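Visitor: Provide a 3D model corresponding to the input given below.
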Amino acid sequence: MMGSGGFGGDNHHTQPMAEINTTPMVDVMLVLLVIFIITAPLLTHSIKIDLPQAGSQSTPEKPDIVSLSINAEGKLFWNDAAFEDTELALRLEQEAQKQPQPELHIRAERVTPYQKLAEIMSAAQSAGIAKIGFITDPTQKK
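Guide: Got it, this is the predicted structure:
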């Protein structure tokens, strides 16, 4: 039978199968993984800590906004109410004394002379107004 090239020849020299069946091991590992996933959140909730108490501070009030408008003729409007140029310094000083100090928003027409704006800004600075802003309308294009 030496030369028979059949499939079932020479059975006495066959070695035992050396492979390990890993299916049971994978099953055990998956069961352990599920157990750890379920118990892990329980471990973190069981720690008791005495947390410090903190008092919350109230947020500071937003300051009022004073709108100062100037039309093309140089006429002044304080929060949309017309007033005389001679009253400007007094009104600015009164607003500068308030706590928190209001913001001064200046709205001027495009053709308003720069000199008029410079005078108003100088008067506001002399009165002690700290925050001055300019209001513009980005939709106007000419």
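Visitor: could you use CA atoms for every contact and neighbour count after this?
Guide: Fine.
Visitor: any idea how far the spatially closest residue to residue 132 that is not a sequence neighbour is from residue 93?
Guide: The shortest distance from residue 132 to any non-neighbouring residue, by C-alpha to C-alpha, 6 or more residues apart in numbering, is to residue 104 (4.8 Å). Distance, residue 104 to residue 93, by C-alpha to C-alpha, to the nearest Å: 12 Å.
Visitor: report the secondary structure state of the residue nearest to residue 132.
Guide: What DSSP: H, G, I helix; E, B strand; the rest coil gives for residue 104 is strand.
Visitor: can you give me the strands for this structure?
Guide: Assignment of strands within the chain using DSSP state E yields the ranges 65-70, 76-78, 81-83, 103-108, 132-135.
Visitor: elements contacting the second one?
Guide: Right, strand 76-78. strand 65-70, strand 81-83 (3 or more C-alpha pairs under 8 Å, 6 or more residues apart in numbering; DSSP states H and E).
Visitor: and this one, so I can compare the two:
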Amino acid sequence: MNLPSGRGRGRRAPMADINVTPLVDVMLVLLIIFMVTAPLLTAGVPVNLPDSRAKALDQEKQPIELSIDEQGRLFIDKDEVNEGDLPARLDAIANKAVGADQPPQIYLRADRGQNYGRVANVMGELSRAGLTRIALVTNAGGEAADGGTAGR
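Guide: Next up is the predicted model:
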């Protein structure tokens, strides 16, 4: 049997090593891209949230975000809702969750400049509809213990 030995005849033996450096470079770039873009995907309606020292909540399902912006406009997720349409929309959300073991989690995001009575009215509508799992969203890690006026 005449096997090529790789010596003297000009043929090279195939290289059996894999160069992983380009793979690592690409993966690190992708990791950085995802780390930068992930926080930008969470907020839908720009709201100036108050500061708080509370811990973040554990999450099992995607919550429903109810937002009140600086002008007092209401948003359910990213859809603007009129004041008169709010009870019907909340009833529809509650009716959709009738078969579930518990009502859906509601994240209430209100601009820090909003009147407390306005936020309380929205919370009353949530309670009336049977949506009682309400979490007030704030900026985590705030230093203010005086009602969230730090940084103004």
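Visitor: returning to that earlier point: please enumerate the shared neighbours of residue 104 and residue 93 of the first structure.
Guide: residue 129 (C-alpha atoms under 8 Å, 6 or more residues apart in numbering).
Visitor: re earlier: just name the most buried of the helices and strands packed on strand 76-78 of the first structure.
Guide: For these, the largest average neighbour count (mean count of other C-alpha atoms under 10 Å) is found in strand 65-70, namely a mean of 19.
Visitor: that one maps to which residues in the second structure?
Guide: Across the second structure, the stretch matching strand 65-70 of the first structure (TM-score structural alignment) is residues 63-68.
Visitor: counting neighbours, what do you get for residue 115 of the second structure?
Guide: 11 (other C-alpha atoms under 10 Å).
Visitor: re earlier: the residue nearest to residue 132 of the first structure corresponds to which position in the second structure?
Guide: So, by TM-score structural alignment, residue 104 of the first structure is matched to residue 106.
Visitor: residue 137 is in contact with its match, correct?
Guide: No. With contact defined as C-alpha atoms under 8 Å, residue 106 of the second structure does not reach residue 137; the gap is 9.8 Å.
Visitor: tell me the residues of the first structure aligned with the helix ranked longest in the second structure.
Guide: Scanning the second structure for the longest helix, with DSSP state H as the assignment, gives helix 21-37. On the first structure, no counterpart of helix 21-37 of the second structure exists by TM-score structural alignment.
Visitor: and that helix, what's buried?
Guide: Residues of helix 21-37 of the second structure include none that count as buried (16 or more other C-alpha atoms under 10 Å).
Visitor: and for stretch 69-79 of the first structure?
Guide: Result for stretch 69-79 of the first structure [16+ other C-alpha under 10 Å]: buried residues 69-70, 74, 76-78.
Visitor: ends of it, how far apart?
Guide: End-to-end span of stretch 69-79 of the first structure (C-alpha to C-alpha): 8 Å.
Visitor: one more: stretch 95-108 of the second structure?
Guide: End to end - C-alpha to C-alpha - stretch 95-108 of the second structure spans 19 Å.
Visitor: which residue numbers in the second structure does the helix ranked longest in the first structure align to?
Guide: Longest among the helix segments of the first structure by residue count, using DSSP H, is helix 23-45. Under TM-score structural alignment, helix 23-45 of the first structure has no counterpart anywhere in the second structure.
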